[in-house]
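> mind looking at a prediction? Sequence and model below.
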Amino acid sequence: MHSTEQRLNHAIVEFYEKLSSWEHAVVRDKGISLSQVHAIELLGGHGAMRMKELASKIGVTTGTLTVQIDKMVKAQWVNRRPHESDRRSILVELTDKGRALFLEHDALHLQLTTDLTANMSAEERAVLLNLLTRMNHAF
């Protein structure tokens, strides 16, 4: 018999795999990579960010991010600009085209959330939100 921790572990891994598969399917035909979508999601939710900060949040090196950002600048999804108070830092921000892509992708996430929680009561959704928030803070 599996312990609660083992069953919870398997449930989290299964959910991650299903969410990841859904995410790959969503971006597959958009001409954008998953790491680029993650950068757009972060910039859309947080606004302009330093390259180093964005790389840290995505979990890649600044060198790896630079390659992705170069492609995203070429696709006109983001711009680079100097930081106002730190001349050594470069900020990355969404263009209007990037903002539109963010809003489109965010709407897909909202629809998925609505679909996944459709059979939950308002109280169950509130408990789920509380638990996910606590789990995210633990990282």
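In hand now; what should we look at? As the structure is a computational prediction, the values presented were derived from the model and not from experiment.
> going forward, measure contacts between C-alpha atoms and count neighbours the same way
Fine.
> strands along the protein, start to end?
49-50, 78-82, 90-94 (DSSP state E).
> nearest to Ala138, out of those?
Closest to Ala138 of the strands of the chain, according to C-alpha to C-alpha: strand 49-50, at 22.8 Å.
> what does the closest one contact?
With C-alpha atoms under 8 Å, 6 or more residues apart in numbering as the test, strand 49-50 has contacts from 43, 83, 89-93.
> between those, which is nearest Lys71?
Val92 (12.8 Å).
> so how far is Glu53 from that closest one?
Counting by C-alpha to C-alpha, to the nearest Å, the gap from Val92 to Glu53 is 10 Å.
> next up, a structure to set beside the first:
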Amino acid sequence: MAEKSAVDPIVESRKQWLAHGWDEATDGMNTVISVMRVHQLFLAMVDSALKPFSLTFSRYEVLTLLSFTRAGTLPMSKISARLQVHATSTTNSVDRLEKAGLVQRRSHPDDRRTTLVDLTDAGRELAARATSALNDEVFTSPAFAGTDLGELLPHLEALRTSLEPRP
């Protein structure tokens, strides 16, 4: 992780935006850059927690999504839609998970155009262990000292939903 600077680059950016007369865009710039930086920091924490399991976050998401289904199986297209990622990303994740013996692909019995992804027992077990690590190391205490997450979550949800593309 990078060494902490004595000067907060986002505070410095704010000063520069104001100095250049971009007053109307300053709060928006600070918000976007702050959220992007928080994303980078959270992703680093998640990657660190998943590293011992040889999982990336995208592969973890596929395993966990499958573990939430009753039968442990979903069509590739539904995995992409539910995770809101491009089909190519899903294919890449499933390829890697399949090589590791964590999922299996098969043709849909009623529609041969559809490929199903089945969670293996090893995949289910790894998803459970990785989730425990994420809960312990990241999700239980996401470094918001003095912040009521219950107050923050509605703002983040509103921001996310306003930015998501409409179908």
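That came through, no problem. Worth saying up front: this structure is predicted, and the values here are computed from it rather than measured.
> among the strands of the first structure, which is nearest Lys30 of the first structure?
Proximity to Lys30 of the first structure (C-alpha to C-alpha) singles out strand 78-82 among the strands of the first structure, at 16.0 Å.
> report the buried residues of the top helix by length along the second structure.
Longest helix of the second structure, by residue count under DSSP state H: helix 23-50. Buried residues in helix 23-50 of the second structure, defined by neighbour count with 16 or more other C-alpha atoms under 10 Å: 26, 29-30, 42, 45-50.
> and that helix, what does it pack onto?
Judged by 3 or more C-alpha pairs under 8 Å, 6 or more residues apart in numbering; DSSP states H and E, helix 23-50 of the second structure is in contact with helix 9-19, helix 57-67, helix 121-134.
> minimum distance to Thr161 of the second structure: which of the ones you listed has it?
Nearest to Thr161 of the second structure, of all those, is helix 57-67, at 20.1 Å by C-alpha to C-alpha.
> in space, what's closest to the residue positioned nearest the centre of the second structure - neighbours in sequence excluded?
Central residue of the second structure (C-alpha atoms, centre = their mean): Phe57, 6.1 Å from the mean position. Distance criterion C-alpha to C-alpha, 6 or more residues apart in numbering; nearest residue to Phe57 of the second structure, sequence neighbours excluded, is Asp47 at 6.7 Å.
> measure the aligned partner of the one you found in the first structure to Leu91 of the first structure for me?
Aligned counterpart of Asp47 of the second structure in the first structure: His24 (TM-score structural alignment). Note on His24 of the first structure: its distance to Leu91 of the first structure, by C-alpha to C-alpha, is 27 Å.
> any idea which of the contacts of strand 49-50 of the first structure has the most stuff around it?
Compared across those, Glu93 has the highest neighbour count, 25 neighbours, by other C-alpha atoms under 10 Å.
> gap between the equivalent of Tyr60 of the second structure over in the first structure and Pro82 of the first structure?
Mapped onto the first structure by TM-score structural alignment, Tyr60 of the second structure lines up with Val37. As judged by C-alpha to C-alpha, Val37 of the first structure and Pro82 of the first structure stand 23 Å apart.
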